[in-house]
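Enquirer: predicted model follows, preceded by the sequence.
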Amino acid sequence: MLHLRVISPPEQTDKVLEQLTTHPGATHLVLNRGAAIAPAGDLIEALVAREAADDLLGSLCRLDIDHTGGITLEPVDTALSDAADRAEEDAPGDAADAVVWEELLTRTGEESRLNGAYLAFLSIACLLSAVGVIINSPVTIVGAMVLGPEFGPLAALAVGLVRARWDLVRRALVALAVGFPVAMAITALGTLIGNAAGLFDTSVLTGRHDVDFVYQVGPWSLIVAVLAGAAGMLAMTSAKSAALVGVFISVTTVPAAGYASVAAILGEWARFVESTRQLGINLLGIVAAAAIVLLLRRATWRSQDVGRPLPNG
């Protein structure tokens, strides 16, 4: 279940109540007239079945409530109520398969922002992957995979392409186009300092190592990226976020970026090219698979994208 909270101008309140009272997926309706101060209006609350949320949000946005008032939605972990149980049973569809598109747009828009935290996490993940390459530690590489924040912009890019939200596409492309070069430059600088300090030399890349899978490009690189992208988007659209951890440790985006940085500093240009190709294949495979998943779920769309601009930042 989801907790829906609406601030409605008084002249629109009856229309909002009509939408909520007539929809089988809404219950626990509460009205507090004049309770809202900024923006001023009536406060309306309800419990909504997840599979009904997209339809109700579309109806409320068509009433212009998102501009004249406000709409918030948050998950409810526990709801002990026969009325809530009936709402979930009566709402069309299944909660696990329901996509709340406005929630997805907001989430991916937030996670694709180019900010200090994103650059810090991406840079640390690349540095950690470089350490894993240098000390030949697959465990450290896995840690870098989990730490990397790159799936947010990749998911945002897929969502933006499928729903023609070019503001989201631009934000995601900027985060990727700026984030990876900055993180790789910082990793290259760290590698240069470590090499100059005598901590390692070119022997760390010669011969066979347990972490060679990071730069070795083959059919499985694309297969894994496609499967991970599909699983990641399914996790995001079905509210099964725990599955995202499996996505993070499946693809070699960040490790490939870290490996490329190390290879460039040590003059191993063949491995630099291969690891860069690995990075590109993973990025394209994830975005393509995520977009395909969204296209396959097009039948679940019950409302048009209201076209709200993304928050600044």
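Expert: Great, that's in hand.
Enquirer: please count neighbours and contacts with C-alpha atoms only from this point.
Expert: Fine.
Enquirer: now the strands for this protein?
Expert: 2-8, 26-37, 40-48, 70-75 (DSSP state E).
Enquirer: can you put those in a markdown table and add distance to Gly232 and mean neighbour count?
Expert: Compiled in a markdown table, those are given as follows (distance: least, CA to CA, whole Å; neighbours: other CA atoms under 10 Å):
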| stretch | distance to Gly232 | mean neighbour count |
| --- | --- | --- |
| strand 2-8 | 22 | 23 |
| strand 26-37 | 29 | 16 |
| strand 40-48 | 25 | 22 |
| strand 70-75 | 20 | 16 |
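Enquirer: can you redo those strands as TSV with distance to Tyr118?
Expert: Shown next, in TSV, are the strands of the chain (distance: least, CA to CA, whole Å):
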stretch	distance to Tyr118
strand 2-8	29
strand 26-37	35
strand 40-48	33
strand 70-75	24
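Enquirer: those strands: which one's closest to Asp90?
Expert: Closest to Asp90 of those is strand 26-37 (CA to CA; 9.4 Å).
Enquirer: tell me what the closest one is packed against?
Expert: Applying 3 or more CA pairs under 8 Å, 6 or more residues apart in numbering; DSSP states H and E, one finds that strand 26-37 makes contact with helix 10-22, strand 40-48, helix 82-90.
Enquirer: presented hereafter is structure B, for comparison with structure A:
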Amino acid sequence: MLHLRLIVPTDRSEEVVRLLEGTVGTAHLAVLTGAARSPVGDVVLCDVAREAGDELIGTLRDLGIDSCGSITVDNVDLTLSSHADQAEQDAPGDGADAVLWEELSEATHEESTLSVTYLAFLAVATMLAACGVMLDNAILIVGAMAVGPEFGPLAGICTALVQRAPRLVWRSLSALIGGFAVAMVMTAGFAWLMDAFDLFTRSMVEGRRPNTAFIWQPDWMSFVVAFLAGVAGTLSLTSAKSGALIGVAISVTTVPAAANAAVAFSYEDYGQMWGSAGQLLANLGGIVLAGTLTLLVQKGLWATHRRRTAASKPVPSGGR
């Protein structure tokens, strides 16, 4: 279930209440007349089944409630109410399959910001991966994958392409490209510093590294793994039963590839550098393609389900 808290101008309150009462899947409607002070108006509260939430939120935005008041949505983990149970039964579809596009857009917008924190996480992850590839240590590679925040901008690109939001596309691309550029430059500097302290050596780069050699030797399996990870990651973001995102993070070699490219560049090993760059591009491309296709399929399936549900509703008396 979702909990909606609306601030509505008093003269629009009755209109919103009628909308909520007429929406299948709502329960626990309450109106606090004159309770809001900034902005001034009524506070309207209700719970709605997740599968009915996206359409209701869209209708409220069409009415301009987000402009003249506010719309706040919270996920409810536990609701003990027969009214809530009935609302979920009445609402079409399954809540786990429903995509809240407003929630997804907001989440990816926040995760796609080129902030200091984002750059710090990506730079630390890339330097940690550099230690992993130089020591041929798979555990460090996995840790670096888990720390990397790059899936946020990738999901932002996918969402923006499906929602046709060019500004979010450029914002996400800026965070992705700018973030990796800064992280790789810092990692190259980190490699030079480690070399000055004799902690990194050329023999580490040129030596045999059986545990991490795949990072600069891309093949079709690299793309396949990235594609599958993109599907899983997108489902994790859109589903109410999310939790697979950390598994996605440690299944693709975006950060390790960027790290190895930076280290190889610092030692003028351009063969490894270009191989790592190819691995990075294959992973990024696979995730974006898979994420976009997954969202398109979800959007299409849900639209089809809505049409079938609307067609199966009984026609009111006097209707044609």
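Expert: Structure received. Everything quoted here is computed from the prediction, not taken from an experiment.
Enquirer: thinking again about what came up before, for Ala177 of structure 1, which of the helices and strands packed on strand 26-37 of structure 1 is the nearest?
Expert: Ala177 of structure 1 lies closest to strand 40-48 among those, at 38.9 Å (CA to CA).
Enquirer: now that closest one on structure 2. Mean distance?
Expert: Compared with structure 2 after fitting, strand 40-48 of structure 1 has a mean deviation of 0.6 Å; criterion: mean CA distance after the TM-score superposition for structure 1.
Enquirer: ok, residues contacting that strand?
Expert: Contact with strand 40-48 of structure 1 is made by 1-10, 13, 20, 25-36, 69, 84, 87, as judged by CA atoms under 8 Å, 6 or more residues apart in numbering.
Enquirer: nearest to Ala144 of structure 1, of the helices and strands packed on strand 26-37 of structure 1?
Expert: Per CA to CA, nearest to Ala144 of structure 1 of those: strand 40-48, 38.3 Å.
Enquirer: quick one: the closest one aligns where in structure 2?
Expert: On structure 2, the counterpart of strand 40-48 of structure 1 by TM-score structural alignment is residues 40-48.
Enquirer: now that stretch, how far from the centre of its chain.
Expert: Centre-to-centre, stretch 40-48 of structure 2 and its host chain are 28 Å apart (CA atoms, centre = their mean, to the nearest Å).
Enquirer: need the longest helix for structure 2.
Expert: Ranked by number of residues, the top helix in structure 2 under DSSP state H is helix 270-312.
Enquirer: which neighbouring elements make contact with it?
Expert: Contacts defined by 3+ CA pairs under 8 Å, 6+ apart place helix 270-312 of structure 2 against helix 151-163, helix 220-238, helix 254-266.
Enquirer: can you count the residues close to Gly112 of structure 2?
Expert: Quick fix: residue 112 of structure 2 reads Ser, not Gly. Residue neighbour count, defined by other CA atoms under 10 Å, stands at 28 for Ser112 of structure 2.
Enquirer: now swap in Thr300 of structure 1 and tell me
Expert: Under the neighbour criterion other CA under 10 Å, Thr300 of structure 1 is assigned a count of 17.
Enquirer: is it correct that it is in contact with Ala98?
Expert: Yes. Between Thr300 of structure 1 and Ala98 there is a contact under CA atoms under 8 Å: 7.1 Å.
Enquirer: what lies in contact with stretch 136-145 of structure 1?
Expert: For stretch 136-145 of structure 1, contacts defined as CA under 8 Å, 6+ apart pick out 124-126, 128-129, 131-133, 204, 209-211, 248-255.
Enquirer: restricted to buried residues, select the residues you listed in PyMOL.
Expert: Command for PyMOL that selects the buried part of the contacts of stretch 136-145 of structure 1, burial taken from 16 or more other CA atoms under 10 Å:
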select buried, resi 124+125+126+128+129+131+132+133+204+211+248+249+250+251+252+253+254+255
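Enquirer: among the contacts of stretch 136-145 of structure 1, name the ones in helices.
Expert: Using DSSP H, the subset of the contacts of stretch 136-145 of structure 1 located in helices is Ile124, Ala125, Cys126, Leu128, Ser129, Val131, Gly132, Val133, Phe248, Thr253, Val254, Pro255.
Enquirer: the fifth one pairs with which position in structure 2?
Expert: Taking TM-score structural alignment as the criterion, the aligned counterpart of Ser129 of structure 1 in structure 2 is Ala129.
Enquirer: contacting residues for its match?
Expert: By CA under 8 Å, 6+ apart, the residues touching Ala129 of structure 2 are Leu140, Ile141, Gly143, Ala144, Met145, Val255, Pro256, Ala259, Asn260.
Enquirer: list the contacts for Ala244 of structure 2?
Expert: Contacts of Ala244 of structure 2 (CA under 8 Å, 6+ apart): Ala232, Gly233, Ser236.
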